[in-house]
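# Provided below are the primary sequence and the corresponding predicted coordinates.
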Amino acid sequence: MSPTRAHYRRRRIVVGSLVVIVALLGTYLPVALLAPVPAATAVIPDAPAVSSTPVTLTTPGTGASAIAIAAGGGEVTALGTSGPADPLPIASIAKSVTALVVLDAKPIPEGGDGPEITITDADAAILQATIAVGGSWASVYPGQVLSERQVIEIMMLESANNYSVTLTDWAFGSTAAYLAAATSWLADHGLTDTSVVDTSGLDPGSRSSTRDLLAIASMVVADPVLGTIVGTASDQVPQLGEIENTNTLIGTSGIDGVKTGTTDEAGFCLLFSAEVAVGEQTVQLVGVVLGATGEDELHAAVLALLQSAQSGFQTLPLVSAGDVLGSYTTPWGATADIVAGGSLSETVWSQADVAREAEAQTLSSGASGTEVGTARYTVTGTTLGGSELTVPLTLSGELDGPDAWWRLTHPFR
C-alpha cells in the first residue's frame, strides 16, 4: 500500500519539529551553560562603635601645666593643659632656648664635643657679676679650656647663669647679638608666645607659654647633643670635678630631661621629658609645670601629671584574622563567609572612637582565601598610629558557582 499524501505531511512535520528542537538545543544548551550568571549577594552588617575610656589628667592646683606626645622637631600632640595659657616667666628654662639657638649657629657633630672655648678674664668678670645679682653660677678659671659641649653641659646641668653668658658671647660676640639671633630663631620656629631678654632667664621678662614650651622640649630631646646632655644625672668636667643635674627627677618614672627653673617671679618650674612604656612600644612625652610654690610640690605635680597621662594610653583590639564580618549568598544556594584577612589593633590616648566601613566586591564564585574587599577603621581621637587603618577581606571557604542543572533550569537568571 503506497504512502498517502497525509502520511508524507506528517513525516515532514515530525522531521521539521526534530530539526527545530535540535536547532534550539544546539543554541540553548551552550548559551545556558556558558552565559553569565547573577552575582552573589554580599551582606556585611554594621559594626558597633568601639570606644576607649576617657582619662582625666591630674594637674596642679596652682600655676600652669601641660603635657604632650613628642614627635620630634618641635611637633607635639597636646594631651591637656591647666592654668593660664598666656606667657609666664620661665626662669632658667630659658637656657633651653639659649642652647638651641647656639647649637643652630654652632652645631656640634653627633658624637663630637665641638670647638674648644678658652676661659678669659672677661668670663671671670661675668662670674662676679652673676654672683652680685644672686644668680646661679659655677666656677671659671682664666686659661681653662672647655669644649662647646662641656660649656653647654655646665649651663644646662648646673644651671650656671654665668656660663650662659660665656657661651653666647663666644657664639655671637655679645649678649645683644645673641638676643637678636634668638628673637629671629623663635619667630622662624613659630614660637610666638616666647620672648627672651637675657641668656639665663633670671630676668622675668624672659617668658613663654605652656604651648610653646612643649614644642621647645620636643626640640631639645630630639637634638642628638642636647637630648643626651639633659638626660645626664651627673658628669665630670676638667677643673670643676663632678657636676650634677639640678633636675633630681632624672631616672624617676622614665624622666630624661629637660630643665629646671626657679626665681621669685616664676616660682619653681620644670620643663620635663619622659620615655614611657605603652604596651610593646615606648612613647616620648614632654611636659611642663610652672609656678609651683616649692620643690616638693613641683615634683609631686610633675609625677602626678606624668603618671595620669601614661594611664590614659589604651590598646583597642579592632579585628582578628579570621573574624567573620559578613557573607555571600548566591541565587543557587551557595554560601561563603567574608572574614578579616589580618589583625588590627590601635593604641589611643583617653577618649577615642573607632568606626568601621567595609566594602565587598561583586562576584559569583571564588576560591577560599580570595581577597574580596577591604574593611576601613577610622579613629577619632588621639592615636599613636594613623587615623585610618585597613585590613583585607577574604573568603573563608569556596564560593561555588552554579551547576549545569541550575543553569539549564533557570534560563531567565
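Sure thing, it's come through. Bear in mind the structure is a predicted one, so any value in this text is a computation, not a measurement.

# hey, let's count contacts and neighbours off CA atoms from now on
Fine.

# Just confirm residue 394 contacts residue 360, I think it does.
No. Assessed by Cα atoms under 8 Å, residue 394 is found out of contact with residue 360, at 9.2 Å.

# At which residues are the strands of the stretch 201-350 of the chain located?
207-208, 234-237, 241-244, 255-263, 267-278, 281-292, 313-319, 324-329, 335-340, 344-360 (DSSP state E, counting those that start in this stretch).

# Could you list the buried residues of the second one?
What it means is strand 234-237. Buried residues in strand 234-237, counting neighbours by 16 or more other Cα atoms under 10 Å, are found at residue 234.

# Can you name every helix or strand that it contacts?
Strand 234-237 makes packing contacts with strand 241-244 when contacts are defined by 3 or more Cα pairs under 8 Å, 6 or more residues apart in numbering; DSSP states H and E.

# Against that first model, consider the following:
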Amino acid sequence: MQSTKFSLLPLVFAIAASTLVPSSTTFAAERHAAKSAVHKKPAVEVPAPAPLVGQSAVAGGAPAIPAKAWLLMDFDSGEVLASANPDEALPPASLTKMMTSFLVEQALRSGKLKKDDLVTVSQNAWCRGSSTESCMYLPLNSQATVMDILRGIVIQSGNDASKAIAEHMAGSEEGFAKLMNAEAKRLGMTNTNFVNPTGLPDPAHKSSARDLAILARAIIRDSADYYPIYAEREFKYNGIKQGNRNALLYTDPTVDGLKTGHTEEAGYCLVTSSKRNDMRLITVILNTNSAKARADETRTLLGWGFSHFEKATPIQPNAVVTNAKVSFGKAATVAAGLGSPWTLTVPRGQKLQTSVQLKPDLEAPVTKGTVIGKVIAESNGKPIGETLLIAQADVERAGFMLRMWQHLVK
C-alpha cells in the first residue's frame, strides 16, 4: 500500500465542499501542459428534501433525515438498524463506482489482474475535461497500472479510469455492466441494475440504499487488502493532485470510507463506514441537496447510531450451550457450543433471551464441528439474531449389540 502525505490542499477542499459543486475532480491550477484549467461552478441552491423519518427498534424511533432514502447498517451482522425507503430504486451516481472498484479488487485477489498490469486509455475512456465530469485525467492512448486506475476510481472518482478498466476487463462498458449485475445478484442486491461503470445518468441505471450498504459491507469484508485506499485523502497522477470528496475523512478520524456521488438527477449521495471501539456502522444517504448536507446528515446518523446501540454477547464463545441427545452412539449425548464468537448490535440496555433448536433424531457417528442445531436470541419476544450450534466432540457409532439394545429401548 502506498502512503500519502498530508497537505493543506485537500483540507482546503473539505472546507470548501459545502459551497462548491464537486463535479470536476481536479484540484490543480492546470490540468496538463496541453489542457486548459477546469473551474468549478458555484453550487445551484436546491431545496432540501422533506425530513424522512425512518424505522428502528429503538424506543422513540430514528432521526428524520432530509433525503429521498437513507439507511444505517451494522457491519458485523449486516442487520439494518434504521432506514427510510431502503428498497426504493434510485439513481446512484458515482456510488456505482463501488461496484467497479470491488470487481477490480476481486480480480486482483483471484490473480485475474496484477497490480502492475497496464491499462490502455481508449478514445471512449478518455476524459476531455469538462466542469460536469469527474476525471483522473489519463492522457489519450496512454497506459496506467491497475493500482493507479483503482486509486483513480476510488479517490478521484474518475470516469476515465472506470471506463478504461471496464474495457480492459470486459472489452466494453456494456460487457462490464454484465459483470457488475452478476456480482450484484450474487451479493443479494435485489433492487439494482447497472448500465455503466461510472454512474453517469441512464433511466435504467438504479440502486437502493439497502443494496449499496450490502455492497459497502462486501468491500470492507472481502477487499481487506485494498480497503485502506478508501480512506486516502488525496492522489497525484499525471502531475495533478486531487483530493477525496468525502469531507468526513478530514473531520472524523473514525471514518475510513467509502464513496461520494452526485448528479443533478441523483442529488448528493454518500456511503460511509465508521468504526468506534468494537462497533462498525455503515450509512447510506441518497439524494440530499448539497455536499454539506450529505456530510451533516451522515454525522447525525452515525452519532445517533453509536449512542443508541451497543454490542451484546448472548453466549460466551467457550460455553457449553446444551447437551444434545445422540442415538446409537457410544455416548448418549454430545456437548453443543458456538462455532465462533457471537455478538449482536442491539439497542442500549436491551435484555436478551436465548432459545435452542436441535436437529431431531441425531444419530452417531457425529464428528466434532458438525452443525447440530442453532441458538436464537430474542428481545421482547422478537427474534433479533441466531447462530449455529456445533458438536464439541466426536461420538462414535456403537457396536451392533448396543445399537440393538438402544433401538429396543427407544
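Thanks, I have it. These numbers come from a predicted model, not from an experiment.

# Identify the residue spatially nearest to the alignment partner in structure 2 of residue 290 of structure 1, adjacent ones excluded.
In structure 2, the residue paired with residue 290 of structure 1 according to TM-score structural alignment is residue 286. Distances taken as Cα to Cα, 6 or more residues apart in numbering place residue 269 nearest to residue 286 of structure 2, at 4.6 Å, with adjacent residues excluded.

# Quick check: that neighbour vs residue 284 of structure 2, distance?
8 Å (Cα to Cα, to the nearest Å).

# Next: residue 291 of structure 2.
Shown here: residue 291 of structure 2 relative to residue 284 of structure 2, a distance of 14 Å by Cα to Cα.

# Give me the more crowded residue out of these two.
residue 284 (31 against 27; other Cα atoms under 10 Å).

# The more buried one: what's it in contact with?
Contacts for residue 284 of structure 2 (Cα atoms under 8 Å, 6 or more residues apart in numbering) come out as 70, 71, 72, 209, 212, 213, 269, 270, 271, 272, 298.

# secondary structure element for residue 161 of structure 2?
Under the criterion of DSSP states H and E, residue 161 of structure 2 resides in helix 159-170.

# start and end residues in structure 1 for that helix, please.
Aligned using TM-score structural alignment, helix 159-170 of structure 2 spans residues 161-172 in structure 1.

# distance between the matching stretch and the chain's centre?
36 Å (Cα atoms, centre = their mean, to the nearest Å).

# before we move on, the earlier item: check the burial of the match of residue 290 of structure 1 by counting its neighbours.
If we define neighbours as other Cα under 10 Å, then residue 286 of structure 2 has 30 of them.

# From residue 335 of structure 2, how far out is it?
48 Å.

# now swap in residue 154 of structure 2 and tell me
Per Cα to Cα, residue 154 of structure 2 is found 48 Å from residue 335 of structure 2.

# quick revisit: out of residue 394 and residue 360 of structure 1, which sits in the busier spot?
Counted by other Cα under 10 Å, residue 394 of structure 1 and residue 360 do not tie: residue 394 has more neighbours, with 27 against 21.

# for the residue nearest to that one when sequence neighbours are not counted, what are its contacts?
Using Cα to Cα, 6+ apart and skipping the chain neighbours, the partner closest in space to residue 394 of structure 1 is residue 371 (4.3 Å). By Cα under 8 Å, 6+ apart, the residues touching residue 371 of structure 1 are 392, 393, 394, 395.

# did I read that right, residue 392 of structure 1 in a strand?
Yes. Using DSSP: H, G, I helix; E, B strand; the rest coil, the assignment for residue 392 of structure 1 is a strand.
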